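J.: fold the following.
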Amino acid sequence: MKRILLFLATNLAVMLVASITLNILGVGRFLTANGLDMGALLAFCAVFGFAGSFVSLMLSKTMAKMGTGTQIIDQPRTEQERWLLDTVKELSDKAGIGMPEVGIFPSPESNAFATGWNKNAALVAVSQGLLDRFSPREARAVIGHEIGHVANGDMVTLSLIQGVVNTFVMFFARIIGYAVDSFLRRDDDNAGGVGIGYYITSIVAEIVLGILASAIVMWFSRQREFRADQAGAELAGRSDMIAALERLRSEYDAPSVMPATMSAFGIRSGLKSGIAAMFTSHPPLEDRILALQSSR
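T.: Prediction:
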């Protein structure tokens, strides 16, 4: 599945590189002699805000493979690989999407992820640990969950949400930068344009606001997890989907070895509480199990 951390990291990096480059080059048609042109500023931020989001989306498969060491199965070499390919094919056909790339990543923990910019050109990968320990029915349910993410277009949806968030992060960061710079230069009546305070403050504000705004994207991500669980139940069977989540919960005490930048892509993520829970991409497994049980 697809959500943030790796996605956010790539997205934030693209935004910051674009912002710093444009500031160095002095590109800022929204800065006028009379102050900020809010309409031009909003348009500027929308262009680069959505650019960062969609660059992240287009790179998502490549970054996922690199981040997890996923090995794509071109020709099955074992019965396990053949079963995995056949299962992904069966559930993809049932969901009405094109056959994704299929891979296995070398992790002892039970996890899986799906990503890609197009539901007919996606990637579904499963950890070796999940294949080794889950029953075929439980593993099939996990694959159904991931294919549900693809069929629901979750990566594109989150990219659009991230684009909107990016736009307003950049927008308000520059307003804050302009306000701080104006305050610092209030006695300099002869100064024109903006000073270094604007550039430094806007970049710092963009980083801080970007981190805070990621809580919004994470909230949407958690809602999409419930939908993917429901899709997995429809594709692979409700009882099997519940059994797979129960198995994941039984292994929850084991530390996650998936890279932090990839945790949002998996079927499970690290357990968090308090404020940190606002920045997790997955709801608690207990809540997901209860949601499936109550929807019978």
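
J.: C-alpha from now on. contacts and neighbour counts both.
T.: Noted.

J.: isn't Ala40 up against Arg29?
T.: Yes. Ala40 is in contact with Arg29 according to CA atoms under 8 Å; the separation is 7.1 Å.

J.: one more to line up against the first:
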Amino acid sequence: MGKRIFYFIITNVLVLLTISIVLNLIGFRGYTTSSGTIDFAALLIFSAIIGFSGSFISLAISRWMAKRAMGVQVINPNGPMNDYERAVVEKVHRLSRAAGLMHMPEVGIYNSPEVNAFATGPSKKKSLVAVSTGLLQEMDDDAIEGVIAHEVAHIANGDMVTMTLLQGVVNTFVVFLSRVAAFIVSRFVKEELAWIVHFIAIIVFQLVFSILGSLVVYAYSRHREFHADRGGADLAGKDKMRHALESLKAYTSRIKGGEDTSIATLKINNKRKSSIFSTHPDLDERIKRLA
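T.: Sure thing, here's the model as predicted:
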């Protein structure tokens, strides 16, 4: 946790510095008036620029980042393939066509004992479906098809873009509210200390509001998993989708933990027991909803 807070603070300072330089170059001179009060319209614009810039940059490089972070080996559908690779590509392409996708996702495999899969990408035209070697080794053909159908449903539903827009809105309010709160706090100290208190208060309040905002993101992430399960059932059949979820229950302990939330939300299952801080609902609840 300490390392994450340190990186958050460093990232926050660098983002603020970069955005401030850009805004100054285009003539933006801050969100306080000459009388020392807050210009709420200017602050909202400032907050939206920061909030959505980070989200859209993350979306734009999501496919590249996922490949690097997970060590995904992309399969060339026109090149030589082994039996495992050919079967995965065939399933992804067949289910993608059934979902009405006009552009086939990239297909990849990452070397990991965890039994999992994920989908990502900035758009339906530039998406990626990747499965772990553990999933291919442990699951039967029907379960693998159910898992892949779930991931294709995420792409067809446009979940990556929706999550980005939601994160951008949350980020905007986090930046906006943290600066309003910091401005109020800085009014209660001596003028020569106000800027130091204001800066520190921004960091503290942004951490607090980010945690609260993440609850909204986690809640939507759990909701979209139910929706993707239903979409997977439509594509592969309810029996295969249910069989896939039931099979995943046996391998939850082998799921890799401790990764960044942006990666965890992409997968079909996660290690953490379902809670308000979980990106995925409980598997038993997902099976019950599907039935």
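
J.: mind checking the TM-score on these two?
T.: Aligned and superposed, the two chains score 0.88 in TM-score terms (TM-score structural alignment, normalised by the length of structure 2); 275 aligned residues with a CA RMSD of 2.3 Å.

J.: Ala40 and Arg29 of structure 1: which is more packed in?
T.: Shown here are Ala40 of structure 1 and Arg29; by other CA atoms under 10 Å, Ala40 has more neighbours (14 against 11).

J.: count residues in the vicinity of the closest residue to that one other than its chain neighbours, would you?
T.: Nearest residue to Ala40 of structure 1, sequence neighbours excluded (CA to CA, 6 or more residues apart in numbering): Phe30, at 5.0 Å. For Phe30 of structure 1, the neighbour count with other CA under 10 Å is 16.

J.: same deal with Val126 of structure 1?
T.: Val126 of structure 1, neighbours per other CA under 10 Å, totals 26.

J.: tell me the counterpart of it in structure 2.
T.: Alignment note (TM-score structural alignment): Val126 of structure 1 maps to Val131 of structure 2.

J.: tell me roughly how far whichever strand or helix holds that match lies from structure 1 on average.
T.: Using DSSP states H and E, Val131 of structure 2 maps to strand 128-132. On superposition with structure 1, the mean distance recorded for strand 128-132 of structure 2 (mean CA distance after the TM-score superposition for structure 1) is 0.3 Å.

J.: what's the following helix or strand after that strand?
T.: helix 133-138.

J.: matching residues in structure 1 for the helix or strand following that next one?
T.: On the C-terminal side of helix 133-138 of structure 2, the closest following helix or strand by DSSP H and E is helix 141-157. The counterpart of helix 141-157 of structure 2 in structure 1, using TM-score structural alignment, spans residues 136-152.

J.: ranges for the helices of structure 2?
T.: 2-25, 40-60, 62-70, 83-98, 133-138, 141-157, 159-186, 191-236, 238-249, 261-264, 283-290 (DSSP state H).

J.: name the helices or strands packed onto the longest one?
T.: Packed against helix 191-236 of structure 2 by the contact rule (3 or more CA pairs under 8 Å, 6 or more residues apart in numbering; DSSP states H and E) you find helix 83-98, helix 141-157, helix 159-186, helix 238-249, helix 283-290.

J.: tabulate these (CSV), appending distance to Asn116 of structure 2.
T.: What follows is these, written out as CSV (distance: least, CA to CA, whole Å):
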stretch, distance to Asn116 of structure 2
helix 83-98, 14
helix 141-157, 8
helix 159-186, 18
helix 238-249, 8
helix 283-290, 13
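
J.: reformat the ones you listed as CSV; add distance to Ile61 of structure 2 and mean neighbour count.
T.: Below are those laid out as CSV (distance: least, CA to CA, whole Å; neighbours: other CA atoms under 10 Å):
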stretch, distance to Ile61 of structure 2, mean neighbour count
helix 83-98, 22, 17
helix 141-157, 16, 26
helix 159-186, 12, 20
helix 238-249, 29, 20
helix 283-290, 30, 15
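
J.: now for these, which one comes closest to Lys3 of structure 2?
T.: Between Lys3 of structure 2 and those, the shortest gap by CA to CA is with helix 159-186, which sits at 20.9 Å.

J.: with structure 1 overlaid, report how far the closest one is off on average.
T.: Helix 159-186 of structure 2 versus its aligned partner: 0.6 Å mean (mean CA distance after the TM-score superposition for structure 1).
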